[in-house]
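In: any chance you could fold what I've pasted below:
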Amino acid sequence: MAAVAGATAAGVCLAVGSASAGTISGPLYRDPTSAVVRWVAANPGDSRAAVIRDKIASQPQARWFANFNISTAQSEAAAYVDAANAAQQIPVLSVYQITNRDCGGASAGGAPDLNQYQSWVSNFSRGLGNRTVIIILETDSLALLTCLNSNEINARNQAISTATRTIKSANPNAKVYLDAGHSTWNSAGETANRLRAAGVQYADGFFSNVSNYNPTSSEANFGRAVISSLNGMGISGKRQVIDTSRNGGASGDWCGDDNTDRRIGMYPTTNTGDSNIDAYLWVKPPGEADGCRYTAGSFQPDLAFSLANGVPNPPTTAPPTTPPPTTAPPTTPPPTTPPPTTPPPTTTPPPTGNGCSASVALNQWSGGFTASVTVTAGSADINGWTVTITLPSGAAVTGVWNAQASGTSGTVRYTNVGYNGHVGAGQSTNFGFQGTGTGPGATASCAAA
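Out: Okay, here's the model as predicted:
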């Protein structure tokens, strides 16, 4: 029920900076080899390409581990995690290998038996490194039990509990979330019972709305009810992650292959502003089919365009996730000293030849900021750029879009992604980042590749 390459869905790092409400902070990993990124690169002249590039390909999404192969599990996990670690970003890995997954439906597959499942999990876990990773463990495995008898349910619960502990033992910094279905499936109380039986006490919490369309507000309310039920069972400290990859439009029937009223929801972030929610994630990659009209898990540009068309671009400035301070304004007027006639420079000198410049526009609020960076080519085209930004003491980057970041504080280097490396002579492109602390005072320089 969780449409991925080779399977379809129905029913449905590195920790940096300070926590932004949940237990995770830092930028999520954007895979430069994902299906949507490859499609954009291969189809620059397609009329849909710009919308798909700016609103989907620019965003971090989960990598699904759905093809069962014990011998390659470790190397596949390590390759993905190592790439994310090199970018100093947090990878999201969706494990979809449980025996008899999807009750033999459109997403049938996974391990032939639970002993082989545990062997796969053990090898997979050895590839996770020791930095923060987010594990979405077995979509639909607890919400969908209709095809299992009581002995099979008990065996599955034990398998998921063991898998959770295996992953946490291999990488204590792994954040593991178990299946809670979604807000219009099982009740919160029943969901909590199933989570408890599957060992949620060993996990960091639960995920909901994977491959589904329920509004974020409904999922958050559902999550609070599940947490309350777990607390009543003596299981405390658990948090939720919500799949917002396509819940910005119509809800209802699970299959999105034929529905043009679906839209992408909130852009992925760990900065949720909600102490119960660790992240809003794109677990189901937007544009990948459910298996109703197209092959399950295949990337379809018409689906991606339908989801993204008319949706605002990722913000270059973001409102604070916490309300502004309620401190009363000063009772004395501000000083009347005129401001300096020339502000301190935040740009490199105008480029000449095959060079580039970078300018930074900042939006500061209490405890955080966002930055929009404009990269401008000189008198000749450039085919790649690196912007170096020196942040004030105490500032830390927690998110980035339209660029790859190296570092999170002090001197941070941003390099282009595949689709915005070429900038015509005298033309500009943009990227942005958000952070904690104080942004004003940041300086920028640009170098062309």
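
In: switch to C-alpha atoms for all contacts and neighbour counts from now on
Out: Noted.

In: how far away is V16 from I136?
Out: Using Cα to Cα, to the nearest Å, one obtains 21 Å as the distance from V16 to I136.

In: for V360, same thing?
Out: 36 Å.

In: so Q89 touches G26, yeah?
Out: Yes - counting by Cα atoms under 8 Å, Q89 touches G26, with 6.9 Å between them.

In: what residues sit buried inside the longest helix seen in the chain?
Out: Longest helix of the chain, by residue count under DSSP state H: helix 150-170. By neighbour count on 16 or more other Cα atoms under 10 Å, the buried set for helix 150-170 is 153, 156-168, 170.

In: try stretch 113-120
Out: Per 16+ other Cα under 10 Å, stretch 113-120 contains these buried residues: L114, Q116, Y117, Q118, S119, W120.

In: what of stretch 280-293?
Out: Quick answer for stretch 280-293 (16+ other Cα under 10 Å): Y280, L281, W282, V283, K284, P285, P286, G287, E288, A289, D290, G291.

In: for the stretch 201-350 of the chain, which segments count as strands?
Out: For the stretch 201-350 of the chain, applying DSSP state E, counting those that start in this stretch gives strands covering 205-208, 239-243, 277-281.

In: let me have these in CSV, adding distance to A225 as columns.
Out: Supplementary listing: the strands of the stretch 201-350 of the chain in CSV, determined by distance: least, Cα to Cα, whole Å:
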stretch, distance to A225
strand 205-208, 12
strand 239-243, 11
strand 277-281, 13
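
In: now, of those strands, which is deepest in the fold?
Out: strand 205-208 (a mean of 28; mean count of other Cα atoms under 10 Å).

In: does anything pack onto that one? Which helices or strands?
Out: In terms of contact count using 3 or more Cα pairs under 8 Å, 6 or more residues apart in numbering; DSSP states H and E, strand 205-208 is assigned the packing partners strand 174-179, strand 239-243.

In: packing partners of the shortest one?
Out: What it means is strand 239-243. Secondary elements touching strand 239-243 (3+ Cα pairs under 8 Å, 6+ apart): strand 205-208, helix 216-232, strand 277-281.

In: over to the longest one?
Out: Contacts defined by 3+ Cα pairs under 8 Å, 6+ apart place strand 174-179 against strand 133-137, helix 150-170, strand 205-208.

In: I have a second one here; can you model it like the first so I can compare?
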Amino acid sequence: MANPYQMREGFYVLTDTQAHRWCKTEFHAGRTTSERWVVWDKIAAVPQARWVGPAPIEPQIDEILDAAGETNTLPVFVAYAIPFRDAGGGSSGGFRDVRSYQAWAKSFARLVGVAPAVVILEPDTLIHMPGLNAEQRKNRLACLAYAVQAFKQYAPNTYVYLDGGDGRYNSPESLAPWLLQAGVADARGFAVNVSNYNTNGMCQDFATELRDLLGLPDVGYVIDTSRNGNGPPPDSYIRANPSTWWGNPPGRRLGDRPQYVGANGFDAKLWVKLPGESDGPYGVAPHSASSEFLPRVAHGLYYGR
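Out: Just a heads-up that it's a prediction; the model follows:
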């Protein structure tokens, strides 16, 4: 398999995120506040992942692949359409059955084709396995394993990363068997810390242990560094908000910008979660909806407040 990171120069910058649209609206309204500058320069201009759900995907994928080709940059996608997505939580949705999902995954892989790309395959799918019944687990593994094989067959220059947990609340011992059953041996590896806050060091230690347990010397991993600049919230905050601490906690900060690492299985730092988009009505955004862009949240991530 070719290394897509080495086939392009840097990562593709999306041009139609909610952060982009907000900045353009502010500009056309004649407002050039420091808040707009922060959102534009520190977030919108940074390469981020395109989350792809069940809706018709051909136009958006083709557009990004064409633009990435013209700029000689590498696009990052998040496949996010698994049945019983987010275990019915705030980001619920996805396809209703395995067959529909598999058809979608095959279409996704064929659309990407020979273009270099990175795909984060269904964040949260494996960390939620303990809460699923036997039939749901069987279906989930069937979806993931099929998707891995589809990308292997139709998208030979794509690195696929399965759900590798957050690096703090999911043990390597619990995740390794699920990763093996989901087909990690035929993927590039796993993604750690998606939409979470754990430091790079915490994630690297976790990923190293997980790699050892998998027994696959060629497996790699990526870390979502979009919001881990200050690490996770303090334990006192987590204890006070045991079921919602992960939702827009105060004091978090933007992490390292995306970059290819390529050392000891650590492939890259990526911005998978789009900074400024709410986790739901929690923390510093109590009246927001999941995935709603809020400039004050984006601004807070820059200043760490």
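
In: could you tell me the angle between the longest helix of the first structure and strand 133-137?
Out: Counting by axes from the mean of the first three to the mean of the last three Cα atoms, to 10 degrees, helix 150-170 of the first structure lies at 170 degrees to strand 133-137.

In: ok, and what's touching helix 150-170 of the first structure?
Out: Applying Cα atoms under 8 Å, 6 or more residues apart in numbering, the external contacts of helix 150-170 of the first structure come out as 114, 118, 121-122, 125-126, 128-130, 137, 145, 174-176, 197-200, 202-203.

In: in strands, which of those appear?
Out: L137, A174, K175, V176 (DSSP state E).

In: could those residues go into TSV alongside neighbour count and distance to H182 of the first structure?
Out: Below are those laid out as TSV (neighbours: other Cα atoms under 10 Å; distance: Cα to Cα, whole Å):
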residue	neighbour count	distance to H182 of the first structure
L137	23	15
A174	24	23
K175	22	20
V176	23	17
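
In: distance check, the residue nearest the centre of the second structure against V194 of the second structure.
Out: The centroid of the second structure falls nearest to V272 when counting by Cα atoms, centre = their mean (3.5 Å). V272 of the second structure sits at a distance of 6 Å from V194 of the second structure (criterion: Cα to Cα).

In: which residues in the second structure form helices?
Out: 18-28, 34-38, 58-71, 98-112, 134-154, 172-182, 200-214, 235-240, 295-303.

In: those helices: which one's closest to N248 of the second structure?
Out: Among the helices of the second structure, helix 295-303 comes nearest to N248 of the second structure, with 7.8 Å by Cα to Cα.

In: read off where the closest one ends up in the first structure.
Out: Residues 301-309 of the first structure are where helix 295-303 of the second structure lands when matched by TM-score structural alignment.

In: just the buried residues of that stretch, please?
Out: Quick answer for stretch 301-309 of the first structure (16+ other Cα under 10 Å): P301, L303, A304, F305, S306, L307, A308.

In: pull the residues that contact it.
Out: 48, 51-52, 55-56, 246, 257, 260-264, 286-289.

In: show me the contacts for the aligned partner of V51 of the first structure in the second structure.
Out: Residue pairing (TM-score structural alignment): V51 of the first structure is matched to V38 of the second structure. V38 of the second structure makes contact with H299, Y302 under the criterion Cα under 8 Å, 6+ apart.

In: returning to that earlier point: which of Q89 and G26 of the first structure has more neighbours?
Out: More crowded of Q89 of the first structure and G26, by other Cα atoms under 10 Å: Q89, with 31 against 28.

In: and that one, what is it in contact with?
Out: Contacts of Q89 of the first structure by Cα under 8 Å, 6+ apart are C13, L14, G26, P27, L28, Y29.

In: gap between the aligned partner of it in the second structure and E135 of the second structure?
Out: The alignment partner of Q89 of the first structure in the second structure, by TM-score structural alignment, is T73. For T73 of the second structure, the distance to E135 of the second structure (Cα to Cα) stands at 41 Å.

In: again with A182 of the second structure
Out: Taken as Cα to Cα, the span from A182 of the second structure to E135 of the second structure is 15 Å.

In: list the contacts of E35 of the second structure.
Out: Counted by Cα under 8 Å, 6+ apart, E35 of the second structure has contacts P295, R296, H299.

In: so which of the strands of the stretch 201-350 of the first structure gets nearest V81 of the first structure?
Out: So among those, strand 277-281 is nearest, using Cα to Cα, at 16.9 Å.

In: corresponding residues in the second structure for that closest one?
Out: So strand 277-281 of the first structure sits over residues 266-270 in the second structure, by TM-score structural alignment.

In: same check on stretch 374-383 of the first structure?
Out: By TM-score structural alignment, stretch 374-383 of the first structure lines up with nothing in the second structure.

In: for stretch 179-194 of the first structure, same thing?
Out: Going by TM-score structural alignment, stretch 179-194 of the first structure sits over residues 163-178 in the second structure.

In: in the matching stretch, which residues are buried?
Out: Neighbour count says stretch 163-178 of the second structure has D163, G164, G165, D166, G167, R168, S171, P172, L175, A176, W178 buried, by 16+ other Cα under 10 Å.

In: repeat for stretch 109-116 of the second structure
Out: A109, L111, V112, G113, A115, P116.

In: ok, stretch 226-237 of the second structure next?
Out: S226, R227, N228, G229, N230, G231, P232, P233.

In: what does the first one align to in the first structure?
Out: Right, S226 of the second structure. Aligned partner of S226 of the second structure by TM-score structural alignment: S245.

In: for that match, which non-adjacent residue is closest in space?
Out: W282 (4.4 Å; Cα to Cα, 6 or more residues apart in numbering).

In: list the contacts for the closest residue to M7 of the second structure other than its chain neighbours?
Out: With Cα to Cα, 6+ apart as the measure, P116 is the residue that lies nearest to M7 of the second structure, at 6.8 Å, once sequence neighbours are left out. For P116 of the second structure, the contact set (Cα under 8 Å, 6+ apart) comprises P4, Y5, M7, R8, L74, P75, N157, T158.

In: of these, just say which sits nearest to G53 of the second structure.
Out: P75 (16.2 Å).

In: how close does the closest one get to G215 of the second structure?
Out: 29 Å.

In: kind regards, and thank you for your time.
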